[in-house]
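Undergrad: structure for this input, please:
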Amino acid sequence: MLLPGRAAVCWVAAAGLLAVPACASFRPPDTVSAPPTAAPEAGAGALPITLPAALALTGANALDIQIADERTRAAAARLDRANALWLPNVNVGVDYFRHDGQIQDIVGTVFTTSRSSLLLGVGPQAVVSTADAVFGPLAARQLVRAAEADARAARNDTTLAVAVAYFNVQQARGEVAGAADALRRAEDLVARTEKLAPDLAPDLEVNRARAEAAHRRQAVEAAYERWQLSSSELTRLLRLRPGTLVEPAEEPSLTVALVEPGQPVEELIAVGLTHRPELAAYQAVVQAALTRARQEGKRPLYPTVAVRGVGSNTPGLAGGYFGGGINDDVQDFGPRFSVDIQAVWELQGLGFGNRAATRERAADSRRAVLELLRTQDAVAAEVTQAHAQLERSARRLAAAGDGVRNAVATAEKNLQGLGQTRRAGEQLVLVFRPQEAVAAVAALDQAYRDFYQAVGDHNRAQFRLYRALGHPAEALAALAGPR
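TA: Now for the predicted structure:
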């Protein structure tokens, strides 16, 4: 399914994600003559970067990945807290109590007294729903799995976004080169047309050539504008210095091969449904929802256990060193320990509340299953769409290569033969007229743009399909540059 043998670097993906070695390669299109890729206006301030370097920076700097990692840490912390539900709180402190005036004893007699007491001690305090303590960690563990899968999905999504932005830059840089080459030929056409005799090339032809050269200059400026705009998006994703003009080190005519075109889409859909981390996340969410549904159904059977220290006038301290007396005379200190332990079974709202909570959790679990099915449909659609883009862009790339070769040959022949004449009766006429050369230069510019658009679409489709299949983004960090 994936490219064998042609890769510059191969790797074995994480266990359970890929059954075969995954490889990636850079390759130039077959026998396509691309224009020079020099960028006169890039200057020393341009930042050269390779695709592997951009992918490596993705994991280091991307904010979406860091946010997803923090969500995973928060889910792990909630799991730790759920595992600690059985453990009581421990109170340590001092309790001083003073009473003056009327008070009632246990028999009911009211009398006047003044007394005080002092307790230095510790005590447990816990009110634990055993249903929460039993089922809570099970659900929290599934949510950790979901967060980890979401983090992998964030890495894949960010990697795709960086790859798309990178190929946008690469395409724009190629379009700059193509527009510059077309401009060079248009200016050569103007010079050749101006040298022709007036009876061979009237002023109309000179004006037409000059207008085409002006149009080519606008095309160069528009291409530079697209380069700068796409560079700003890539620097945003990689968190590089704003305003930096990014210049890919690879030739803009190079293509990236991750998945071989021609694979049956049904097989690719099966791979995507097996490996996409989004599906793993929803599966974990479904398991957590089912666990919560069981928790609410069994809650009336599980008691709430309460452990409280009652060794002082203020609950919380169970035992320690206690003393007291009349008025301010605090004496007779000695050890003391008092604790209250309860187990209470609760029917919320005479059982109707429990029943409603059970129905709510059951609905949550059914909704989670439906969301899983919706995500499966979305994954299948993404694989199908990326597969179609890859197949069609591969065909367009071959056709665009033919277009560039023929357009280059046509433009060169028109320019070289512009001064050649032949006799038509008593008059000399040009073998190649300037308007034909103008059309050839315009066709060459369009061929360049079609070609670099096809290259960019092919590379973007490769990464879209790679991401749609759920392959780990970390594996792309092993990509080597072209040799």
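
Undergrad: going forward, measure contacts and count neighbours with C-alpha atoms only.
TA: Noted.

Undergrad: from the chain's centroid, how far away is the strand ranked longest in the chain?
TA: Selection of the longest strand in the chain by residue count, based on DSSP state E, yields strand 110-129. With Cα atoms, centre = their mean, to the nearest Å as the basis, strand 110-129 stands 56 Å off its chain's centre.

Undergrad: one more to line up against the first:
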Amino acid sequence: MKILLFLLLTAVASAAPMHVSLPTVMKLAGANNDEIQQAQVKHTEMIAESKQAWQRFWPTLSLNAGYRGHEGRVQDIAGAVFDARKQQYTLGTAILVDWSPGDIYYSALAAKQKAIAAEELAEKTRRDILQESVARYYDLLATEADMAVIEDDLRLTEDYANQLSGAVTAGTAFRADLLRVKTQVSRAKISVRQGQEKRDLAAAALAETLRLAPDTALRPAKSDLVPVSLVSTHGVATLISQAHQNRPELRAASAANTAAVLESDRTRIAPIIPSVQAGYSLGGLGGGFAGEWGNFNDQQDFFLGLGWKIGPGGLFDRQRQKIAEAREQGIALQTSQVKAAIGREVVEAALKAQSSKDQLQINEEAVTAAEEMVQLAKDRQASQLGVVLEYLLAREELTRARQGRVKSVTDYNKAQHALKRAVGK
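TA: So this is what the prediction gives:
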């Protein structure tokens, strides 16, 4: 991948057209797009939060050293007040535990599900960017194929104009016919220039998706455009079932729904489980009257306690439970919406793919008929049975049919890739 990026950057620096294939486009879209990287960063953040949630079970270890002095009035346990000058110093360590086991447990489980959802959303972003890059690559490929059709028409029309010019000079053809052909040549040149503009615009759109320099002159590695069959359009119910199993956004919605269920359980079950507080400290204490630094010896303290919280955030907090239940219901509804949207996407993609396939077949028939029409016009022209206008109209029909075939193949390939994405492949 590093070598590939180096070669691409070198090509950009030389200002020469960069020829890219579909596999190269897909690799660059997956490796260099900041939207994908942003989704991956979000996933990394959620993983860290999940790990941090489990770490709340760990005890706290502290090391401490301190000095404390006093001068003036002080009160003893019995209530007597008197003057005193004293000091003390401490050195030791302490282990503290402050657990709410139920709260920590359910929070950690919910955080894990949120991390899974973030991972699936990152995968969805990656697939969306790849689909966008594929569609824009085919748009670029279509402009190249369309220009090839127009340039071929221009070449044949110019050759015909040269032949007709000789016939006009010999007095066997009308000058009006020659001017009509020259007008057709000018139209073809304009179409070529318009095709170049469309190609450059398509290259700029693809460069945006690949996060390359906006002025990068992208060109397809191959100028041929052939139909590519990836997914069968038959059995839409089967395709929808596959999409429900494979689409990452549905898995993300399922994980988010599971997290919401755990949060709801947390509000109901966690307050019942008592919180635990415990501690143990070990060290030394020394000091005495002012100026005394001795009397240092070891000391130990420990404690253990259980407790329940009553009120907001604890037992009998009905409003907190209602909020969690409402969120759970909302996410469940969102999951249903995502599932319905995926089903619609699969149906639409299958219909477009089938329609594109049918249109492709019809365009093939149109091209065959137009080619025969051009040949008949040429034969009649040679035997002086036809006119120049008939040949030009036949050539125009053939060019239009060939351009229609380019569009049909492009639409079919884009529909096939869209259907592949829709079913989650």
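
Undergrad: ok, back up a step: buried ones in the longest strand of structure 1, by neighbour count?
TA: Under the neighbour-count criterion of 16 or more other Cα atoms under 10 Å, strand 110-129 of structure 1 has 115-129 buried.

Undergrad: likewise stretch 127-140 of structure 2?
TA: 127, 129-140.

Undergrad: which residues are in contact with the spatially most central residue of structure 2?
TA: Centrality entry for structure 2: nearest residue to the mean C-alpha point is Thr125, 1.5 Å, by Cα atoms, centre = their mean. Contacts of Thr125 of structure 2 were listed using Cα atoms under 8 Å, 6 or more residues apart in numbering, and they are 35-36, 39.

Undergrad: swap in 10 Å and give it another go.
TA: 30, 35-40, 119, 131, 248-249 (Cα atoms under 10 Å, 6 or more residues apart in numbering).

Undergrad: likewise Phe316 of structure 2?
TA: By Cα under 10 Å, 6+ apart, the neighbours of Phe316 of structure 2 are 267-268, 271-272, 309-310.

Undergrad: any idea how far it lies from Ile272 of structure 2?
TA: In this view, Phe316 of structure 2 and Ile272 of structure 2 are 10 Å apart by Cα to Cα, to the nearest Å.

Undergrad: hmm, Gly307 and Glu315 of structure 2 touching each other?
TA: No Glu there; residue 315 of structure 2 is Leu. No - in this structure Leu315 of structure 2 lies outside contact range of Gly307 using Cα atoms under 10 Å: 11.4 Å.

Undergrad: what's Ile272 of structure 2 aligned with over in structure 1?
TA: The equivalent of Ile272 of structure 2 in structure 1 is Leu301 (alignment by TM-score structural alignment).

Undergrad: number of nearby residues for the nearest residue to that match once chain neighbours are set aside?
TA: Nearest residue to Leu301 of structure 1, sequence neighbours excluded (Cα to Cα, 6 or more residues apart in numbering): Trp345, at 7.0 Å. Applying other Cα atoms under 10 Å, we find 13 residues neighbouring Trp345 of structure 1.

Undergrad: residue in structure 2 paired with Trp345 of structure 1?
TA: In structure 2, Trp345 of structure 1 lines up with Trp308, judged by TM-score structural alignment.

Undergrad: surely its match touches Val276?
TA: Yes - counting by Cα under 10 Å, Val276 is a contact partner of Trp308 of structure 2 at 9.2 Å.

Undergrad: what touches both of these two?
TA: Common contact partners of Trp308 of structure 2 and Val276 (Cα under 10 Å, 6+ apart): Ser100.

Undergrad: would you map the helices across the stretch 1-150 of structure 2?
TA: With DSSP state H, counting those that start in this stretch, the ranges of helices along the stretch 1-150 of structure 2 come out as 2-13, 22-31, 34-55, 101-170.

Undergrad: appreciated, that's everything.
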